[in-house]
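Q: fold the stuff below for me.
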Amino acid sequence: MSKTLDLEEFRVDVPANWESFTSQGYDSKAGGITNGKDELTYDYGWYSYDFKNETTATHTRTSTIIDGKPALIVKPIEKGKGVIGVFMQVDSRNKLSLSGKDIKNEDTAIKIFESIKF
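A: Got it, this is the predicted structure:
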């Protein structure tokens, strides 16, 4: 990872060719990061998606700690086919989900997830 992107509510480390973008959030802050091929989108707010539909039948589900906070990382069992993402309870109200679909370089996505800082 060669640069840090400040996405206002949190920061992530990404390869040099990744850039950030913003989206319209209705009850949250939304946007994403991309290298032009793979795209990860985020939702930061009260109702961020917790990956409850990504079950152990189709995904690996790993509980971990990122920046001192509990996190859930999901990735498809069939590499590159399906949702890969991280969900975090940031504080008593706010949550963060950062995810992508059919991501070719899953290792880079996981490194980005693990680099999240608040």
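Q: going by C-alpha atoms from here, please, whenever you check contacts or count neighbours.
A: Will do.
Q: the helix or strand hosting Thr64 - contacts with which helices or strands?
A: Element membership for Thr64 (DSSP states H and E) is strand 59-66. Contacting strand 59-66 under the criterion 3 or more Cα pairs under 8 Å, 6 or more residues apart in numbering; DSSP states H and E are the following elements: strand 69-76.
Q: quick one: buried residues of the strand it packs on?
A: Judged by neighbour count (16 or more other Cα atoms under 10 Å), strand 69-76 contains these buried residues: 71-76.
Q: before we compare anything, build this one as well:
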Amino acid sequence: MKYYCILCLLLVASCTTPKEDTWQTLDFGAFQLKAPPDWKIMEFEGVDSYGGGLTNNVDSLTFDYGEYDVDFETGANRRVAEDTVNGVPATIMIPVGDTPGIVSMHLRPRHDKNQFTIWGHHVQQQELILKIYKTIVFKHSDTTVNPPLTADRFIISTYITGKTLFQMNCAGCHAPLKELTGPPLATVFKSRDQQWVCQFLRNRNSILKDSLQVAYEKEYQVQCTRFPDLSCAEIRRIMDYAH
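A: Here you go, the predicted model:
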């Protein structure tokens, strides 16, 4: 009898959850996403960026699309997954335990100087929210590259924002936009892709010196410190911040 009741509850839940092929498209101008029919757009003004959100009166999501990263309790333990959402590298974070908490996603769309963060506080429908995140598309998104997000992709990690990583590892020699001991990082990153920067900082012996690297070393008379303990995802967050 006990298992029969559980089965009935699961059947009821599956019937009341809209199938994804019935989801609506919500257009926010800069991007679109899909959500069940009971979700609606929330409009409000951002301080120095484009902000807004959506809600179904159970959970609410807020987004920020602008120059600066959104900081969520730097250093707090969370379950973190590095993902690709319609061709764009993304960092997705969920609470460590089963208690409702912040479910957030940060990414930087291709061909774009702005950063995008979307999040919900005290999320009750975590699986649904993650499915909504995976539908987000920007102008240059590649919808053919959107792998499934599975539970084993998440690891418990101390998340550190790009700004804090920059201050901890780079600020002694670099600023984002002006010269210090080394060149402005935003200028360097315009000439380098993420894969090259990751190899350069983590395992420099794996790449050959080119004319630009030789010119920087000659001009500034210094070689960049190696950071083998930084992950490529953390380096990407530093690049996003410096841009």
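Q: circling back to that earlier point, now the strand holding Thr64 of the first structure: buried residues?
A: Neighbour-count burial for strand 59-66 of the first structure [16+ other Cα under 10 Å]: 59, 61, 66.
Q: how about JSON lines for those, with distance to Gly82 of the first structure added?
A: Formatted as JSON lines, those follow (distance: Cα to Cα, whole Å):
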{"residue": "His59", "distance to Gly82 of the first structure": "8"}
{"residue": "Arg61", "distance to Gly82 of the first structure": "13"}
{"residue": "Ile66", "distance to Gly82 of the first structure": "23"}
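Q: and whichever residue in the second structure pairs up with Tyr26 of the first structure, which of the three is it?
A: Using TM-score structural alignment, the equivalent of Tyr26 of the first structure in the second structure is Val47. Put simply, Val47 of the second structure is coil when judged by DSSP: H, G, I helix; E, B strand; the rest coil.
Q: how long is stretch 13-24 of the second structure from one end to the other?
A: End-to-end distance for stretch 13-24 of the second structure: 20 Å, by Cα to Cα, to the nearest Å.
Q: hmm, back to that, ok, residues contacting the strand holding Thr64 of the first structure?
A: Strand 59-66 of the first structure has contacts (Cα atoms under 8 Å, 6 or more residues apart in numbering) with 55, 70-77, 114-117.
Q: now do the SS call for the most centrally placed residue in the first structure.
A: When Cα atoms, centre = their mean is applied to the first structure, the residue found nearest the centroid is Leu98 (2.2 Å). The local conformation at Leu98 of the first structure, judged by three-state DSSP, is strand.
Q: the second structure: which residue goes with that one?
A: Taking TM-score structural alignment for the superposition, Leu98 of the first structure sits opposite Ile118 in the second structure.
Q: likewise for Lys37 of the first structure?
A: Under the alignment (TM-score structural alignment), Lys37 of the first structure pairs with Val58 in the second structure.
Q: regarding that match, what is its secondary structure?
A: Under three-state DSSP, Val58 of the second structure falls in the coil class.
Q: what segments of the second structure are helices?
A: 2-16, 126-133, 162-169, 185-190, 194-202, 211-220, 232-242 (DSSP state H).
Q: and the fourth one, which stretch of the first structure?
A: Spelled out, that is helix 185-190 of the second structure. Per TM-score structural alignment, helix 185-190 of the second structure has no counterpart in the first structure.
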